[in-house]
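S.K.: Turn this into a model:
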Amino acid sequence: MAGTRPIDARGWTFEVEDATAQTPKWIPIAGLTQWSHSPGENEETAETTAFDSAGYYEQDVMQRGASLELEGQYRIDKTTKAQDPGQLYIDTVWAYRFGYDSRGRVRWRHDTQSKWAIWEATCTPGEQSGGNNDKTSWSVSFVRCGPATVSAVTP
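M.R.: The predicted structure is shown next:
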């Protein structure tokens, strides 16, 4: 289509909500080099094929799910040596919550968008690794719990 252009993958921003803050506080996650959104993750269907389906397969979707995976580099502040606040929150706070408390919120958007996509989700920190000439890796996986919501971007 004339006039349309693809968007840059680096234009996406990902943030987690600090559930320990007195007022809502979103923390950006720095150092990301790759992300993957799987809108069909955890989908479940029920087959509805019957004799009157005339030989054609039929199904109904019974459950929708989604996942989000973020990968990048383990980041620290050059002066304080403190880990990036977004990564630190995931690694030391969210990762150690269980049961009902294991859910938190994550949001993301592209810099061309005027709304955040927001999920209530669980998170699973990923492996950290590196080789002789590598930077240390960092990653996390989120699994959506319930429907996604949206919120306007405010300055």
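
S.K.: alpha carbons only for contacts and neighbour counts from here, please
M.R.: OK.

S.K.: what residues are up against G31?
M.R.: Residues counted as contacts of G31 (CA atoms under 8 Å, 6 or more residues apart in numbering) are G72, Q73, Y74, R75.

S.K.: Among the residues you listed, which one has the most neighbours?
M.R.: Using other CA atoms under 10 Å as the neighbour criterion, R75 leads the contacts of G31 with 22 neighbours.

S.K.: Here is the second sequence; please produce its structure so I can put it next to the first one:
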Amino acid sequence: MGRPIDARGWEFQVEGATPNTFIRLANLLSWSENPGENEETVDTTDFDSDGYYEQDVMQRGSTIEVSGQYAATSGTRDPGQDYIDKTWAYKFGEESRGRMRYRHLSQNEWTVWECTVTPGERGGETNAKTSWSATFTRCGAPTTTAVAP
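M.R.: Predicted structure coming up:
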């Protein structure tokens, strides 16, 4: 029987302006994956279904939302957050696609997505830290790559 793994052991990175150079997203507090997002089905129920519903999946999709704290050190933004907020979020058409990858620290492979990114809301209250978030929407099938030693 396996042991549960810690949510804090997941690492998320985005590919920056230099191909195959990934930048870690820092100061994350939570993440969630929705593997059923953008799924499309078609009803295949007919007279031979004997009153039971039937369907086929025609499209699979997935999203990952990460959220945390808006991060800066001595006025310099966290490189991963900064890349999403100032560069990736302003691309359109084909150029709106980029790559992100993620894995649990116990895994020896990255899951890699070609995806788009949607920046999330930022905000906070008097005695709080500023929030930051982004949602990645997968385009196509995921791939994997080994973790470099």
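
S.K.: Okay, and which of the contacts of G31 of structure 1 map to strands?
M.R.: Counted as lying in strands by DSSP state E, out of the contacts of G31 of structure 1, are G72, Q73.

S.K.: Return the member of the contacts of G31 of structure 1 nearest to R64 of structure 1.
M.R.: Closest approach to R64 of structure 1 among those (CA to CA): G72, at 27.6 Å.

S.K.: which non-adjacent residue is nearest the residue mapped onto that closest one from structure 2?
M.R.: Counting by TM-score structural alignment, G72 of structure 1 lines up with G68 in structure 2. Among residues not flanking G68 of structure 2 along the chain, L28 sits closest, at 4.0 Å (CA to CA, 6 or more residues apart in numbering).

S.K.: these two touch, right, that neighbour and Y70?
M.R.: No. With contact defined as CA atoms under 8 Å, L28 of structure 2 does not count as touching Y70 (9.0 Å).

S.K.: so where do the strands sit in structure 1?
M.R.: Counting by DSSP E, structure 1 has strands at residues 12-17, 26-28, 32-38, 44-47, 59-63, 67-73, 104-110, 115-125, 137-144, 149-152.

S.K.: quick one on the thing from earlier: if you map the contacts of G31 of structure 1 onto structure 2, which are still there?
M.R.: Contacts conserved in structure 2 for those, using both residues aligned by TM-score structural alignment, their matches' CA atoms under 8 Å: G72, Q73, Y74, R75.

S.K.: Quick one: residues contacting the second one.
M.R.: Neighbour list for Q73 of structure 1: G31, L32, T33, K135, T136, S137, W138, S139 [criterion: CA under 8 Å, 6+ apart].

S.K.: just the first one next, same as before
M.R.: In this structure, G72 of structure 1 makes contact with G31, L32, T33, Q34, S137, W138, S139, judged by CA under 8 Å, 6+ apart.

S.K.: want to throw the residues you listed into JSON lines with distance to G65 of structure 1?
M.R.: Listed next are the contacts of G72 of structure 1 as JSON lines, based on distance: CA to CA, whole Å:
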{"residue": "G31", "distance to G65 of structure 1": "27"}
{"residue": "L32", "distance to G65 of structure 1": "24"}
{"residue": "T33", "distance to G65 of structure 1": "24"}
{"residue": "Q34", "distance to G65 of structure 1": "21"}
{"residue": "S137", "distance to G65 of structure 1": "27"}
{"residue": "W138", "distance to G65 of structure 1": "24"}
{"residue": "S139", "distance to G65 of structure 1": "20"}
